[in-house]
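**Student:** Provided below for reference: sequence and predicted model.
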Amino acid sequence: MSTVAFPSAEADPQTSAGNAARPTVIRNAQDVSRIVSAGAAKGSNARIVIAIALGGVFLDAYDLTSLAYGIKDIARQFSLSPVQVGFVSSAITFGAILGALFGGYLTDRIGRYRVFMADMLFFVVAAIAAGLAPNAWVLGGARFLMGFGVGLDLPVAMAFLAEFSRVAGKGNKAASVAAWCPAWYAATSTCYLLILGLYAILPEHQLGWLWRLTLAFGAVPAIAIILVRSRYISESPVWAANQGDLEEAARILKRSYGIDTVVERSATPQKAPRAASWRNYGVLFNATYRRRTILAAVIGSASSFGYNAIIFGLPVIITSFFQQGPLTTIVAALALNLAFAFVGGLIGVRTAPTVGAWKMTVLGHALQFASLIGLALIGKPGSGALVVVAILLLGGYLFGQGFGPGSHSMTYASLSYPTSLRGIGVGFNQTLVRSASTVSLFLFPVLAAAFGTKVFWLIAIAPLTSLLVLLAIRWEPSGYDIDAEDYAEPGGVTAAR
């Protein structure tokens, strides 16, 4: 684990998270960062802020998943070829690529709160437009707009999760960021539950409306988040302090952290955090951050490529490979998400502060690789026993995703960089990840049609690649005070390996 050498402070800003007997003095941005790193006071709104940020992640996952079951109906209704199906499926990730690229910079430049509220509006407009789409071109355009909102949201959501959490102990930064994973799977499961409910109540001749209603429903949670924003959501106190606005940081600490503070600006000059700039994309590859950036990019891209191929192809896999009907397909996809992916995500959150991100990611990728090889060897199962084995192998892949790269791909993307670089870092990572998603979503229908179950051999390359890079770069972000790097003097930070 790395060590951080802090410059000597004039006073310790906080001795415990719950010490509110007298106001805590803050003299600079580093003091604010230390208070946040120590943890919020009991009864504060910090956990609610984290829950709302996870609500944004929920929306991301719901919108990305909502087309998975209905794509066959869309292809039939609009008479689409496999290539056109790939276009409609991948339009959302094309938008996410651009959204992440600009969203990362804007998150660092104008703040977390403004970007978060803007992307909620994207979700509302795009969901309604997608549900009412008269043709594939409008649907693709709406999904592109929706993807732009997803790209904007992830950098800011990860910033909220990291910057409203403590460094060490239960519920630390790594655990809070890893919580994006069960939130994601809760959203995919909600999507399948909604599909199941609509399938049960819609007359058979109106089942063509199922995909439209599913897409349009994405506007509902976005509107709910917009309505509660003014009561609970605030700007990140560390980001505000880094901009030199200690008074605003003090107000946020009182409102969201339940901690009374008094601003007494230090007469001693402090190291100024790095200002937001497009040039910061280059900083991601300097001597301090290069290895972390490479590791986070490989984990995220490999995880996204394999996961999107499996999860978005899950209805197709179950229907085509296992010869099951629509109802069985929906129930099986829902059960796999809840029993394996969601449970795995919860394990990833619980083990983040103790076992760490690196070990869990290695274990997850190893299980995924073994599961995909097993699926490739089985091929199209003919007997009932092989069908059960194949379903369990799919579950094994999702379980490994949940506690491994699913939880910790964002841990690496978010906690490899301090506050001044976090938006840019996550944005760059998500640009690469969404590029991998786009390739995966575009190619899977084509490759599955051409190779059948042999496509699993190709997908297995993704976790194997990430596993090899993890063994070469052993960076552990959990429990490391990454935000202190913004204030450390040259030579004061020893990079963790």
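**Tutor:** It's in.

**Student:** Please count neighbours and contacts with C-alpha atoms only from this point.
**Tutor:** Noted.

**Student:** Would you indicate which residues of stretch 46-60 are buried?
**Tutor:** The neighbour-count criterion (16 or more other CA atoms under 10 Å) identifies 46-47, 49-60 as the buried residues of stretch 46-60.

**Student:** another structure for you, compare them:
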Amino acid sequence: MSHHVLRGVKDVVSFIDAQPGIRGRAGIIWWLALSGLFLDAFSNSALSAGLGPMTRDMELSPTQVAILTSLASWVAIVFNPIGGWLADKWGRIPPLVFAKFLALIGAGLAAFAPSFEMVLAGRFFVGAAYGIDFAIAMALLAEFTPARFKSRLNTWQGIWYTAVCSNLLLAMMFYNLNVGDSIWRYSVGTAGIVAFILFIAQMIWMVESPTWLARKEKLERATLSMNRIYGDQFTAADFADRIPVTNQATKGFANIALIFRGTYLPRTILAATVQMAQSIQYFAVGWYLPIISLTLFGADFIVATFGALVFNLFGILGGFMSPVIGKKFGLRRASAIGFGAVFVMLVLLGFFYETMPIWLAFVVPSLFILFHSGGPGANGKSLSTLSFRSELRAGANGVIGALGSMGAALGLLVFPLLKADLGLGPTFLILSVVPLIAFIVCSIIKWDPTRAAVSPDEELDAPQFKSDAAAQHEAAAQLAAAQR
């Protein structure tokens, strides 16, 4: 067993970066965090697979469908920054576990809801859980991932589509059990079972991020976390030998303003653009694939669901390829390429979906999902996670994630309304503007965290991070020098 003396955050980051892989307890924590994202996708897509039967079962109007499907995303807009703030101030693990409890409540309320209003209440809790969990889980993943494996954060996209496909398979299974139009209740209820299992597993196995603890100058606790995670012997250096954390962001929720200043501003613009645009295009098109399949392939539930399943299998392929794509091209360029391809697919669907042969009606939506998941679908979260230092990371994820949730909410709200008023073709053409704009932004801003020389936690301090005390000290020193 090796012995390591930790003098500060740089020693913690250097040790993690030197690891040959993400193994042992670190690997368990890493996959449990990803499993939480599986739950987020599973809960969000639980209504998607059974939306047609649910609409008939509860006799919902297009407006009610739009409100119901988008509510969780509207709620997530509020809870994204709240979750990020909690994680940056109090630690990653407590709010992460609490999110599973909220997801369990939401699933229970919706599955047994006697009315439309009760389903809305359940979706409120699902949205709160989603908002809290995503901001924190991505930050935690980044802090357990060695620098040369940072592109592996994109694995979450493959996990997302695995959850969506699992829902579609379950929907076909429940359909064959002859449960009728109540099929959606079984999908939502299954999400509650997943939430309960993860709640227990995360309580048992999760360990607080040593990088966050070290950034907060809680070095003794950081050494305890390192001992539990890596098995080596870690001790905190004597106070005289410690490397102080300079210019730490200490203003609580006001820290969020820092990501809109100085060197972080273009990073924030890039990450927010990718996040919001990919959310709009996915939740306006990808989420509604079961409904789109009904239009393309007819009213048979099994055929339409199978069509949506085929589309989303390409999401699994693209999602698990995205770490390789991101490593080869960089997150920014991969996003630009993906947005450009998605734009082309939406234009093709807009002009030709009614006249396409059946094979092409499978190919074009499948390519849409493939290019989305292999590029911008994964990269929005990864860009915001990898672009900021530890004490800002979850908060930045929360704010940028809130913009992504706003995009998701807009997509979910706008699609059924546009489709009802204008038809499917014009709706695709209107939505194609979104990836086109995102492509332009990704082509202009050149920041890419996977191409940076050092991680944000090791960057030289930029002016926007100076504390009030540090700024006053510097001003006094400059005044004294001028007087001399």
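**Tutor:** Arrived safely, thanks for sending. None of these values were measured; they are calculated from a predicted model.

**Student:** returning to that earlier point: inside helices: which ones of the buried residues of stretch 46-60 of structure 1?
**Tutor:** Secondary structure of the buried residues of stretch 46-60 of structure 1 is defined by DSSP state H; positions in helices are 46-47, 49-60.

**Student:** of these, closest to Ser266 of structure 1?
**Tutor:** Ala46 (27.0 Å; CA to CA).

**Student:** Name the nearest residue to the closest one, sequence neighbours excluded.
**Tutor:** The spatially closest residue to Ala46 of structure 1, leaving aside those adjacent along the chain, is Ser256, at 5.2 Å (CA to CA, 6 or more residues apart in numbering).

**Student:** if I look at the one you found, how far off is Glu248 of structure 1?
**Tutor:** When CA to CA, to the nearest Å is the yardstick, Ser256 of structure 1 and Glu248 of structure 1 sit 12 Å from each other.

**Student:** swap in Phe94 of structure 1?
**Tutor:** Separation of Phe94 of structure 1 from Glu248 of structure 1 (CA to CA): 36 Å.

**Student:** more crowded one of the two?
**Tutor:** Comparing Phe94 of structure 1 with Glu248 by other CA atoms under 10 Å, the one with more neighbours is Phe94, at 24 against 16.

**Student:** Residue in structure 2 paired with the more buried one?
**Tutor:** Under the alignment defined by TM-score structural alignment, Phe94 of structure 1 is paired with Trp74 of structure 2.

**Student:** With Leu193 of structure 1 instead?
**Tutor:** Using TM-score structural alignment, Leu193 of structure 1 sits opposite Leu169 in structure 2.

**Student:** Mind checking what secondary structure that match has?
**Tutor:** State at Leu169 of structure 2, reduced to three classes by DSSP: H, G, I helix; E, B strand; the rest coil: helix.

**Student:** and it, how many neighbours?
**Tutor:** Using other CA under 10 Å, the number of residues around Leu169 of structure 2 comes to 16.

**Student:** Could I get the contacting residues of it?
**Tutor:** Residues in contact with Leu169 of structure 2 (CA atoms under 8 Å, 6 or more residues apart in numbering) are Leu309.

**Student:** how close does Leu227 of structure 1 get to Leu152 of structure 1?
**Tutor:** Taking CA to CA as the measure, Leu227 of structure 1 and Leu152 of structure 1 are separated by 19 Å.
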